[in-house]
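S.K.: Can you look at this prediction? I've put the sequence above it.
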Amino acid sequence: MMYIGPHLSIVRGFEATVRQAISIGANTFQFFTRNPRGGKAKKLDLEDIKTADDLCIENRFNFILAHAPYTYNFASNKDKTWEFGKELLKNDLKRLSNLKSCCYIVMHPGNHLGKGMEYGIQRISQGINEVLQGNENTMILLETMSGKGTEVGYRFEQLKEIIDRVNYSNKIGICFDTCHVYSAGYDIVNNLDNVLEEFDEIIGLDKLKAIHLNDSKHELGSKKDRHACIGEGKLGLNGILDFINHPKLREIPLFLETPNDIDGYEREIKLLKYGYNNVTNR
């Protein structure tokens, strides 16, 4: 079964968001834990969450994915920024424990801001170690990045090094962003088998828990993070259909972060399901 859904706003509550996802043919979705450009979080409505959880079970949602705000920067050398990120992550993990249908939170590893990759990796792993206690019911997913600026996490080796330095590494997984990985130089269109083999050898496919499914506006290795709608970028529709139909990826939930409105997401979900069924029925 394909699990696929868009990024949705939870302004009207979790129940309303689950119903919106269902109305467009989705069986999962992603949401921001708080203001993506700040730190403010909406007060939790436990009744709303309970109803949403029940709806997810009733409609066979695999799980929904939380996305941390962009204000996290665990690689920062600025103590105020670093402490702020740790505080928000700790609070987000506590809040997410109320939402049984959400067992993952994805975060950008961070930017080392000129201090160097080794510094960034050490800083990220130390920050996570100061947050995780090992009893959390939500796993942190490090997102694969495009390599723009001073981003950490655009090579599989960098992500592996962070995971290896985290004390509770069983609480860390990976969210694979197709646009970012392609922009970072991994050719998932013409060389997907080898890319997945490399990922497996370095990190392990067992750590791959979610996929951000985005086309890319820029060429392979551009190190530019510009998402395109499905089939309208450099990956192309066939490249994306081949990707989601790969036997090693079929069971991993897909989350659309394409530049779309709700109608656009509905079209993409239908397109991907139709393409998926065509390929698997051949």
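M.R.: Sure, I can see it.
S.K.: make it CA atoms for all contacts and neighbour counts henceforth
M.R.: Noted.
S.K.: Quick one: the strands in this structure, in order.
M.R.: Remark: strands assigned in the chain by DSSP state E are 4-6, 30-32, 65-67, 104-107, 139-143, 172-177, 208-213, 215-216, 227-228, 254-256.
S.K.: who's in contact with residue 175?
M.R.: 106, 141, 142, 143, 144, 208, 209, 210, 211, 212 (C-alpha atoms under 8 Å, 6 or more residues apart in numbering).
S.K.: May I ask which of those has the most neighbours?
M.R.: Most neighbours among the contacts of residue 175, by other C-alpha atoms under 10 Å: residue 144, with 28 neighbours.
S.K.: burial measure for the nearest residue to residue 128 once chain neighbours are set aside, as a count.
M.R.: Among residues not flanking residue 128 along the chain, residue 166 sits closest, at 6.9 Å (C-alpha to C-alpha, 6 or more residues apart in numbering). Residues within reach of residue 166, counting by other C-alpha under 10 Å, total 20.
S.K.: Likewise for residue 14?
M.R.: Residues near residue 14, counting by other C-alpha under 10 Å: 24.
S.K.: what do you get for the one 4 residues further on?
M.R.: Around residue 18 there are 24 other residues, counting by other C-alpha under 10 Å.
S.K.: Let me see the contact set for the residue nearest to it when sequence neighbours are not counted.
M.R.: Among residues not flanking residue 18 along the chain, residue 52 sits closest, at 6.4 Å (C-alpha to C-alpha, 6+ apart). Applying C-alpha under 8 Å, 6+ apart, we find residue 52 in contact with 14, 15, 18.
S.K.: distance of the first one from residue 90?
M.R.: What it means is residue 14. Per C-alpha to C-alpha, to the nearest Å, residue 14 is found 21 Å from residue 90.
S.K.: how close does the nearest residue to residue 85 once chain neighbours are set aside get to residue 65?
M.R.: Distances taken as C-alpha to C-alpha, 6+ apart put residue 72 closest to residue 85, at 4.4 Å, once the chain neighbours are dropped. Per C-alpha to C-alpha, residue 72 is found 17 Å from residue 65.
S.K.: Equivalent analysis for residue 25, please.
M.R.: 17 Å.
S.K.: go on, residue 147?
M.R.: In terms of C-alpha to C-alpha, residue 147 sits 23 Å off from residue 65.
S.K.: Put this next to the previous one:
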Amino acid sequence: MLNIGCHLSSAKGYLNMGKTALSIGANTFQYFTRNPRGSRAKAVNPADIAALVSFAQEHQFATLLAHAPYTLNACAADEGLREFARNAMQEDLATMDLLPGNLYNFHPGNHVKQGSEKGIERIAETLNQILRPDQKTTVLLETMSGKGTEVGRSFEELRAILDRVTLSDLMGVCIDTCHIFDAGYDIVNDLDGVLKQFDQVIGLDRLKVIHLNDSQNPIGSHKDRHARIGEGYIGLDALVRIINHPLLCHLPFILETPNETEGHAKEIELLRGLYLG
């Protein structure tokens, strides 16, 4: 079965997200742990989370993905911003313990003139401060497009972070197809070569989920502009090869395409029809 879903709003609660996902043919989904452009998280409702856990088990959902807010910058030069990142991630991971066995994804951050090496050190420092040996969630670094001073624009930068994390067994990676294409990885003409490089640098065992997006810009543009499936420079054929690739087909795929729920439902139906598993 193709494990596929999209990003859903958590505004109406956890169980509602599960029901919405099921209604559009999805068997997984992604949600923001708090306002993506803000700082505060809604009060936790353990009963609502428990209802989602039961619902997901009943309907055989694949692994779910929580996403940290965009405002989080674990490698900011300002200590106050790094403190916010630490506090937000600690709060989010405490909530994620109520959803055991799922994933928590975040953008590594922007070094903002400190240099990538300093950014890498600060990100690892943050992770070493917030990871707990008893936590029930795997934390994911997301591959980035290389826009501005983003850290994580290459597999080597992600590896450098992982190498500095003490509890690295709790860490994984999320590949975003738009991001790595925009970063210069040719997943259209050389998917096998890109996966070989990922395996050599990071290890395919670290790859836990894929953000499945087309790109509005050509390879190497470093723009990070997502497009609907089949409407960008990556194209439908290449994305179908990704969901059917023997090294990837078992993973959860999350759509972050510029669509409303109806549009995501159509994309899910399209991709399910082209899945060969």
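M.R.: Structure received. As the structure is a computational prediction, the values presented were derived from the model and not from experiment.
S.K.: Nearest to residue 266 of the first structure among the strands of the first structure would be which one?
M.R.: strand 4-6 (8.7 Å; C-alpha to C-alpha).
S.K.: Identify the residues contacting that closest one?
M.R.: 21, 26-30, 253-257, 265, 269.
S.K.: Mind giving me the ChimeraX select for these, buried ones only?
M.R.: Command for ChimeraX that selects the buried part of those, burial taken from 16 or more other C-alpha atoms under 10 Å:
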select :21,26,27,28,29,30,253,254,255,256,257,265,269
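S.K.: Residue 25 and residue 65 of the first structure - which one has more neighbours?
M.R.: Between residue 25 of the first structure and residue 65, counting by other C-alpha under 10 Å, residue 65 is the more crowded of the two (25 against 16).
S.K.: list the contacts for that one?
M.R.: 28, 29, 30, 31, 102, 103, 104, 105, 106.
S.K.: try it again with 10 Å
M.R.: 5, 7, 28-33, 101-106, 141, 210, 253-255 (C-alpha atoms under 10 Å, 6 or more residues apart in numbering).
S.K.: which residues does residue 123 of the first structure contact?
M.R.: 73, 74, 75, 76, 77, 82, 110, 112, 117, 129, 162.
S.K.: what do you get for residue 95 of the second structure?
M.R.: Residue 95 of the second structure makes contact with 33, 44, 45, 46, 49, 89, 137, according to C-alpha under 10 Å, 6+ apart.
S.K.: Kindly report the same for residue 26 of the first structure.
M.R.: 2-6, 18-20, 59, 61, 255, 265-266, 269-270 are the contacts of residue 26 of the first structure under C-alpha under 10 Å, 6+ apart.
S.K.: Can you flag which of these belong to helices?
M.R.: 18, 19, 20, 265, 266, 269, 270 (DSSP state H).
S.K.: I'd assumed residue 2 was in contact with the last one.
M.R.: No. With contacts counted by C-alpha atoms under 10 Å, residue 270 of the first structure stays clear of residue 2, the gap being 11.5 Å.
S.K.: quick one: which of the two has more around it?
M.R.: Using other C-alpha under 10 Å as the criterion, residue 270 of the first structure and residue 2 rank with residue 2 on top: 18 against 14.
S.K.: burial of residue 232 of the first structure, as a residue count?
M.R.: Quick note: residue 232 of the first structure (other C-alpha under 10 Å) scores 14 neighbours.
S.K.: Let me fix that, I meant to ask about residue 220 of the first structure.
M.R.: By the criterion of other C-alpha under 10 Å, residue 220 of the first structure has 21 neighbours.
S.K.: residues touching it, list them.
M.R.: With contact taken as C-alpha under 10 Å, 6+ apart, residue 220 of the first structure is in contact with 179-189, 234-235.
S.K.: now swap in residue 229 of the first structure and tell me
M.R.: Counted by C-alpha under 10 Å, 6+ apart, residue 229 of the first structure has contacts 213-217, 236-237, 256-260, 264-265, 268.
S.K.: And the helices in the stretch 101-250 of the second structure?
M.R.: With DSSP state H, counting those that start in this stretch as the criterion, the stretch 101-250 of the second structure has helices at 116-130, 155-164, 177-183, 191-201, 236-244.
S.K.: among the ones you listed, which is nearest residue 277 of the second structure?
M.R.: Between residue 277 of the second structure and those, the shortest gap by C-alpha to C-alpha is with helix 236-244, which sits at 7.0 Å.
S.K.: The closest one vs the first structure, mean deviation?
M.R.: Taking mean C-alpha distance after the TM-score superposition for the first structure, the mean distance separating helix 236-244 of the second structure from the aligned residues in the first structure is 0.7 Å.
S.K.: relative orientation of that helix and strand 207-212 in degrees?
M.R.: Following axes from the mean of the first three to the mean of the last three C-alpha atoms, to 10 degrees, one obtains 160 degrees for the angle between helix 236-244 of the second structure and strand 207-212.
S.K.: which bit of the first structure covers helix 236-244 of the second structure?
M.R.: Aligned using TM-score structural alignment, helix 236-244 of the second structure spans residues 237-245 in the first structure.
S.K.: contacts for the matching stretch?
M.R.: Among residues not part of stretch 237-245 of the first structure, those counted as contacts by C-alpha under 10 Å, 6+ apart are 2, 178, 188-190, 192-193, 211, 213-215, 229-231, 235, 246, 249-254, 271-280.
S.K.: Which among these count as buried?
M.R.: Using 16+ other C-alpha under 10 Å as the threshold, 2, 178, 188-189, 192, 211, 213-215, 229-231, 235, 249, 252-254, 271-273, 275-276 are the buried ones among the contacts of stretch 237-245 of the first structure.
S.K.: List the buried residues of the lengthiest helix in the second structure.
M.R.: For the second structure, the longest helix by residue count, based on DSSP H, is helix 79-96. When burial is assessed from 16+ other C-alpha under 10 Å, helix 79-96 of the second structure yields the following buried residues: 81-86, 88-90, 92-93, 95-96.
S.K.: how much does that helix stray from the first structure?
M.R.: Mean for helix 79-96 of the second structure is 0.6 Å (mean C-alpha distance after the TM-score superposition for the first structure).
S.K.: Could I get the contacting residues of residue 55 of the second structure?
M.R.: Contacts for residue 55 of the second structure (C-alpha under 10 Å, 6+ apart) come out as 15, 18, 19, 22, 49, 61.
S.K.: sorry, back to before: could you say which of the helices of the stretch 101-250 of the second structure is packed most deeply?
M.R.: Of all those, helix 177-183 has the most neighbours on average by mean count of other C-alpha atoms under 10 Å, namely a mean of 28.
S.K.: Following superposition onto the first structure, what is the mean distance for that one?
M.R.: Per aligned residue, helix 177-183 of the second structure averages 0.1 Å (mean C-alpha distance after the TM-score superposition for the first structure).
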